[in-house]
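Novice: no letters, just coordinates:
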């Protein structure tokens, strides 16, 4: 046959490759790369494509998954598993694959098909979970323990052995699992691995896992969850959907947060002007001619496609407020072209229209489920793993009118207001409680917010809520329904109006006297009042505990060199949203930062100046301390769920 170019010019190498491919391989051992993708479109260096291998993943792992987003199945280490599994399968005598790899596949939502294939393709599977997931926070992060590879490593690590025995073909694999344990340092973990010595060593106690029908190995889902009513519609805007809501949306995904968000509107306007100018200068150029300087622009695939087509971006004065992180509001640019994925927010919030959104954690998160409500645009990462947002209303241009039974038009000349809550669930709830006309869709909206805060609900369905969007129970009696509604509405009013919550009378502030400076037209409060209340980075003071170790004293917060807040109750830290307390979100986000790539500075103190309120951040911290305690009290008053 005709030789290929590589066979002709690299004959010795090609012959070696062909010998290797023909050789029967029984053992494959490795530490496959964990690279998921390039860092950003600015890298201009896409990962290599392997069409045959990608095809094998498509017809096996991807074909058997129930997840919508399958991108993670094409990560490098998953490709290594697919290649090794196929290479071993060619050997009629069986074999072993041994990998040290990223461990998120054990419990990943999109990896259910991957696990299903492992069950079918191998005889025995041994998984040693070394933990170390540092994409978590707080107590969960401390439980994960030391990072196996140190440095910037953030992913959990597993040691996996896949055993293929020809005699057991056609039988499901026996899955042997061992979790290394909580709170262990890197050194302690490695010492244990050394002591284990072998998969059949006496010091290694394997747990035999029985996978569920949905191929859960650990954190197995509760069968009761499937009997509850889904929050999410089967299809967006289906007014006949048998779900609580007829539409939902992911949060605002800009693809270039440092450019699109800022505490200062004037800084944001300059950033937008810069990036639009640079885009228009590069539009129509060849890929290799484009300026990828990240201090000038942040490219995404959608923006590169626009440039490829030679399009221009037009500046618009379309600015709004957004909830970037819990209780952290920023200015956001909404002009067409610069937001990577806008979701459904053009029909949720347009012009002077108002709305409310229940925001929940997305799928496959590493943090516990949480929710928050807002009346402004929520960012994709307000909550964990791609925030999902459920509106009280959605809006339709009046030229296209398809009214449902319970809809009312607003006075807005351009839009008709439609309900986010389905007609079906309103009828179901009313029927459950004697066809009570007193129950409205707004009652159901706040009822959902109350249920989502229930400790029993979150604990019982913790595993389900990481792998599925919520399903909501309809309680047995109207008294409990009304209790959840009232609690949900109280929580909503508290969380929506978080800036207006008065400070707790028990929390004390120690403030040094400010030196007065005569106000001017530019500085109506005087320079020093702004300076006196400005923040750089809030912190907890350190104290020594009984064992002499320095620990954070969370009863006090050093606001700045002029102000200390004291007597903060421990209860205030019990209100946790997206992995940390609401108080610590304020401390983290209201800090002077500079983006490492764009070098854009985000100074939260500029918000205070542009809103003529020098004490805004100080007042906000005190408000959130009180809000947290009130939230804990309301949650503790919820009825017990009978599930």
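Specialist: Alright, I've got the coordinates. As the structure is a prediction and not an experimental result, all values here were calculated from the model. Numbers count the residues shown, from 1 in each chain.
Novice: from here on, just use CA atoms for contacts and neighbour counts.
Specialist: Fine.
Novice: does residue 265 really touch residue 321, like I thought?
Specialist: No - counting by CA atoms under 8 Å, residue 265 stays clear of residue 321, with 10.0 Å between them.
Novice: mutual contacts of these two, please.
Specialist: residue 331 (CA atoms under 8 Å, 6 or more residues apart in numbering).
Novice: specify the local secondary structure of residue 126.
Specialist: strand (DSSP: H, G, I helix; E, B strand; the rest coil).
Novice: quick one, what contacts it?
Specialist: Residue 126 sits in contact with 160, 161, 162, 175, 176, 177, 199, where contact means CA under 8 Å, 6+ apart.
Novice: any figure for the gap between it and residue 100?
Specialist: 12 Å (CA to CA, to the nearest Å).
Novice: now residue 480
Specialist: 50 Å.
Novice: now do the strands in the stretch 351-500 of the chain.
Specialist: For the stretch 351-500 of the chain, strands defined by DSSP state E, counting those that start in this stretch occupy the ranges 357-360, 371-374, 377-378, 388-391, 393-397, 415-419, 471-472.
Novice: one more to weigh against that first structure:
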């Protein structure tokens, strides 16, 4: 359940798991048998909401105590704080506090209501008295707001320390994950523990914290600060379409939340042996709730992990041999050094259309005839060529440098995201690519094959890389052959399956064989696949899927009939026949190619040009499927 964007109510079993875990750690790591009931403990939730975490911690502290009312009055009330910025949440928290205390016969003493204060935790440093001389125990589930207001100057300075990883400034332009609200609260909690020199933090964590490249500085900092780190991965990432180990659907613990979640527990206690431990909890939501309801950190089967540079991922690493094989490959940006992200349109309903004539008619209708000379081909999805008004006024981020390179006749761009939440996506285009051209969830990087440099056509290949290939093969292959070979690798099932985990968080690396013949064989397969994906005349063939029925009917449904190998497009009989199950399910990255193309043209009849395009598309996809066995054999020979 959610009340505000990014504010997710934590299921009580997860709250209880965290409360029992910190209670156990105070006992076992800090030598206080009373656990949270020990007078040295200062309990704090900096994003308290209705006080669920504080009250759960109190229940754990008094569970086995006979003097419950006295413990509440003398220690837990004065030594616990919840900070909450929302007035409504504060009011609900105060009511919950009163109900809790009445239940144990401990009406609050004067000032007891100060347990929950309306305060912006991120506005500045907390009062020193909040944790002075105490063992700070922070727990909660801070809000997950991806684009909050700018951080305060004080907090911005703290977050700046996360822009350094292992003592080195981090490269990369996109640091927006550092601005997520949950990350700000985690940095605040880390700072408070650092001030005391010891303490515990237990927070619900956005999945990005486990492996996002832009948060490797955060992970580096946490590894330096805390002796023990525990990560219970709750999975449930709907964007990755995660599955449980038995193949069943993996459900999110938070209904309606697409992003996966984890529970993180951090322990700072000088003298403890350093440890990073990980565990998985997958399956249905009911299964996860049942495990959390009865468990804690002490009952969880942990596996030791060793986060490795450069990403310091908080997940079990690929086996060492697999990672070493991956690292022997050459990163795409060291092969094709000039690259940028795809363009962002911003007002698709006005400046884009699936048909050039539709776009021209719209521009005349809205009085923007001056845009008519600026129409260009645009690729927002794989195989889905559309048209776009390409001017700085019409396009939010036009990427003019990429457009300049792609204007050259015969030039193409390789499209690959830098990391993948779903399946690895790779495509090629001669048109301007959109920023999510091969993945609905990841930004597409475009690597042009040739560059327009002061009117001169130059290959976009690193000189050092070409020299290395020349040393292997006697001479450097042509640029087109290098692109074709790389494309073959990216589409080889063996490559994708072996390096799936590494590709989910890093830019693809291309392995090159020591002999030229395996290179040429795979480049030949990759060249045929490029021709199919570019729908070049040489790759076209007859026998594509056929439309049947009344072609004047609009596309109103997209329902696959596996028995008849067809797609129903209208209940009165419009169909696309000859669609095999493999053709129907063919995907590039996160996009089901046929479904995506048809959805973009639904609600109206397909024009004659679109019917021909649909036939070409199905032919190209079938050609791609036919090439896969030879492509895989060539890849395995090259990899050997």
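Specialist: Now that the structure is in, tell me what you want to look at. All values reported here derive from a predicted model rather than from experimental measurement.
Novice: what about the closest residue to residue 500 of structure 1 other than its chain neighbours, how many neighbours?
Specialist: Computed as CA to CA, 6 or more residues apart in numbering, the closest residue to residue 500 of structure 1 that is not its neighbour in sequence is residue 623, at 7.0 Å. Residues near residue 623 of structure 1, counting by other CA atoms under 10 Å, number 20.
Novice: residue 623 of structure 1 matches what in structure 2?
Specialist: When structure 2 is aligned by TM-score structural alignment, the residue opposite residue 623 of structure 1 is residue 619.
Novice: so which elements touch the helix or strand where that match lies?
Specialist: Assigned by DSSP states H and E, residue 619 of structure 2 belongs to helix 608-639. With contacts defined as 3 or more CA pairs under 8 Å, 6 or more residues apart in numbering; DSSP states H and E, the packing partners of helix 608-639 of structure 2 are helix 479-491, helix 493-498, helix 516-534, helix 581-585.
Novice: now the strands of the stretch 351-500 of structure 1 as CSV including mean neighbour count and distance to residue 573 of structure 1?
Specialist: As requested, the strands of the stretch 351-500 of structure 1 are exported to CSV (neighbours: other CA atoms under 10 Å; distance: least, CA to CA, whole Å):
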stretch, mean neighbour count, distance to residue 573 of structure 1
strand 357-360, 25, 20
strand 371-374, 22, 16
strand 377-378, 26, 23
strand 388-391, 28, 25
strand 393-397, 21, 33
strand 415-419, 21, 35
strand 471-472, 20, 27
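Novice: between these, which gets nearest to residue 306 of structure 1?
Specialist: Of all the strands of the stretch 351-500 of structure 1, it is strand 377-378 that lies closest to residue 306 of structure 1, at 24.8 Å by CA to CA.
Novice: what stretch of structure 2 does the closest one fall on?
Specialist: Mapped onto structure 2 using TM-score structural alignment, strand 377-378 of structure 1 spans residues 432-433.
Novice: centre of the chain to that stretch, how far?
Specialist: Stretch 432-433 of structure 2 has its average C-alpha position 22 Å from the chain's average C-alpha position, going by CA atoms, centre = their mean, to the nearest Å.
Novice: that one vs structure 1, mean deviation?
Specialist: By mean CA distance after the TM-score superposition for structure 1, the fitted stretch 432-433 of structure 2 averages 1.1 Å away from its aligned residues in structure 1.
Novice: quick one, helices of the stretch 1-150 of structure 1?
Specialist: Under the criterion DSSP state H, counting those that start in this stretch, the stretch 1-150 of structure 1 contains helices at 5-9, 11-22, 51-59, 61-64, 76-89, 112-121, 138-144.
Novice: quick one: the strands in the stretch 51-200 of structure 2?
Specialist: Along the stretch 51-200 of structure 2, counting by DSSP E, counting those that start in this stretch, strands occupy 80-84, 116-118, 135-140, 164-165, 168-169, 199-206.
Novice: nearest to residue 17 of structure 2, out of those?
Specialist: Taking the strands of the stretch 51-200 of structure 2 one by one with CA to CA, strand 199-206 is closest: 10.1 Å.
Novice: which residue numbers in structure 1 go with the closest one?
Specialist: Under TM-score structural alignment, the match for strand 199-206 of structure 2 is residues 95-102.
Novice: follow-up on the earlier one: go through the helices and strands packed on helix 608-639 of structure 2 and pick out the most buried.
Specialist: helix 479-491 (a mean of 23; mean count of other CA atoms under 10 Å).
Novice: ok, and the closest non-adjacent residue to the residue positioned nearest the centre of structure 2?
Specialist: Closest residue to the average C-alpha location of structure 2: residue 421 at 4.7 Å, with CA atoms, centre = their mean. Once flanking residues are discounted, residue 421 of structure 2 sits nearest to residue 240: 5.2 Å by CA to CA, 6+ apart.
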